[in-house]
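Chemist: Quick one: sequence and predicted model below, then my questions.
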Amino acid sequence: MSDFLTPKATPETAPFWAGAAEGVLRIQQCDACGRHYFYPRRFCRYCHSTDVRWTTVSGRARLDSYTINHRPLRGTESLSPVIALVQLEEGPRMLTNIVGVEPDPANLVLDMPLTVDFEPRGDMTVPVFRPASTGSAEGTR
């Protein structure tokens, strides 16, 4: 795995990466307005309050948009070629990869239910999403 694919934690993102290493998806929630948001920052993106905290979320999402990368960069061939924007059940959108499905538009229906999974990238773990199984009530690992 190429080093440029390994995410780097910062003080603002450390709880996100620690959660991913534990197999849980964490994002921030504002205690002033109650909204969840992503990407990590010190203040709420909606009301600008600094009264924010990290919370574990459901890991359920819906496919909002995607592209299939047919010409991967050298060193990225092992990654899913499906690069997607997913909308978390809690509201925020997240850029990620879709795994566990053949990279064909016939298999990638917009608004399809997804569930979080995690895969290693170097010495870090990143959240990815896969189609939700129809028999799963929980939706998380």
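Modeler: Nice, thanks for sending it over.

Chemist: use CA for all of it now, contacts and neighbours both
Modeler: Will do.

Chemist: in stretch 76-89, what counts as buried?
Modeler: By neighbour count on 16 or more other C-alpha atoms under 10 Å, the buried set for stretch 76-89 is 79-89.

Chemist: So R62, which state does it fall into?
Modeler: Taking DSSP: H, G, I helix; E, B strand; the rest coil as the rule, one finds R62 in the strand state.

Chemist: ok, it - contacts?
Modeler: For R62, the contacting residues are 86-89, 110-114, by C-alpha atoms under 8 Å, 6 or more residues apart in numbering.

Chemist: How about M1?
Modeler: M1 neighbours (C-alpha under 8 Å, 6+ apart): 75-76, 121-122.

Chemist: ok, structure two:
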Amino acid sequence: MIENIPLPATDDPVDSPFWEGTRCSKLLIQSCSQCGEMRFPPRPMCPCCQSRECNWQAVSGRGRIWSFAVPESPLLPAFEALKPYVTALVELEENPKLRIVGPLLTSVDGDIKGVNAAQVAIGQQVAVTFKYFAEDVAMPCWVAQPENSLGESDNEY
């Protein structure tokens, strides 16, 4: 666990199912019970049809890097100890309009430190993993995935 960093409240009724999912290593996304529109971050009302009814569905946790940053000093003191690190904004495979921020890790069980920003690229495939930052807070983090198992393009010949 990482100490002294600001953490989200996990008991807010609007997004508590999201945090319950992360503690079980599941990426749950809120969707409208009326029109089916998926949304993130969670909200009390659907932005498409204004329904207040929602449900939560598990998604694959696969996506592509839409943007990324390497935070520089000055940082909050708690984050200084973590640098250098890369934070990614990831568009989910199920719906590219759904984007989730999280740190890139060196591996599934890896550390936040050590990701070489020069090897990170927009469009790079990633998969979610979960890292505990406190006893009740498991944050979604991202790990780079190989483009394909053969190292070749996806084009068929």
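Modeler: On my side now, so go ahead. Here the structure is a predicted model, which is why all the values come from computation and not from measurement.

Chemist: one step back: which one of the buried residues of stretch 76-89 of the first structure is nearest A18 of the first structure?
Modeler: L88 (19.0 Å; C-alpha to C-alpha).

Chemist: Quick one: the helices in the second structure, in order.
Modeler: If DSSP state H is used as the criterion, the helices of the second structure fall at 16-23, 77-80.

Chemist: what about these, which gets the closest to G63 of the second structure?
Modeler: Of all those, helix 16-23 comes closest under C-alpha to C-alpha, at 16.7 Å.

Chemist: so what does that closest one touch, helix or strand wise?
Modeler: For helix 16-23 of the second structure, the packing partners by 3 or more C-alpha pairs under 8 Å, 6 or more residues apart in numbering; DSSP states H and E come out as strand 28-32, strand 137-144.

Chemist: Mean distance between it and the first structure after superposition?
Modeler: Compared with the first structure after the fit, helix 16-23 of the second structure shows a mean deviation of 0.5 Å (mean C-alpha distance after the TM-score superposition for the first structure).

Chemist: Residue range in the first structure corresponding to that helix, please.
Modeler: Aligned using TM-score structural alignment, helix 16-23 of the second structure spans residues 14-21 in the first structure.

Chemist: Can you list the buried residues in the matching stretch?
Modeler: Using 16+ other C-alpha under 10 Å as the test for burial, stretch 14-21 of the first structure gives 15-21.

Chemist: cool, stretch 41-54 of the first structure as well?
Modeler: Taking 16+ other C-alpha under 10 Å as the neighbour-count basis, stretch 41-54 of the first structure is seen to contain the buried residues 43-45, 52.

Chemist: corresponding residues in the second structure for that stretch?
Modeler: Alignment of stretch 41-54 of the first structure against the second structure: residues 43-56, by TM-score structural alignment.

Chemist: hmm, who's touching that stretch?
Modeler: Against stretch 43-56 of the second structure from outside (C-alpha under 8 Å, 6+ apart): 14-15, 17, 28-35, 37, 39.
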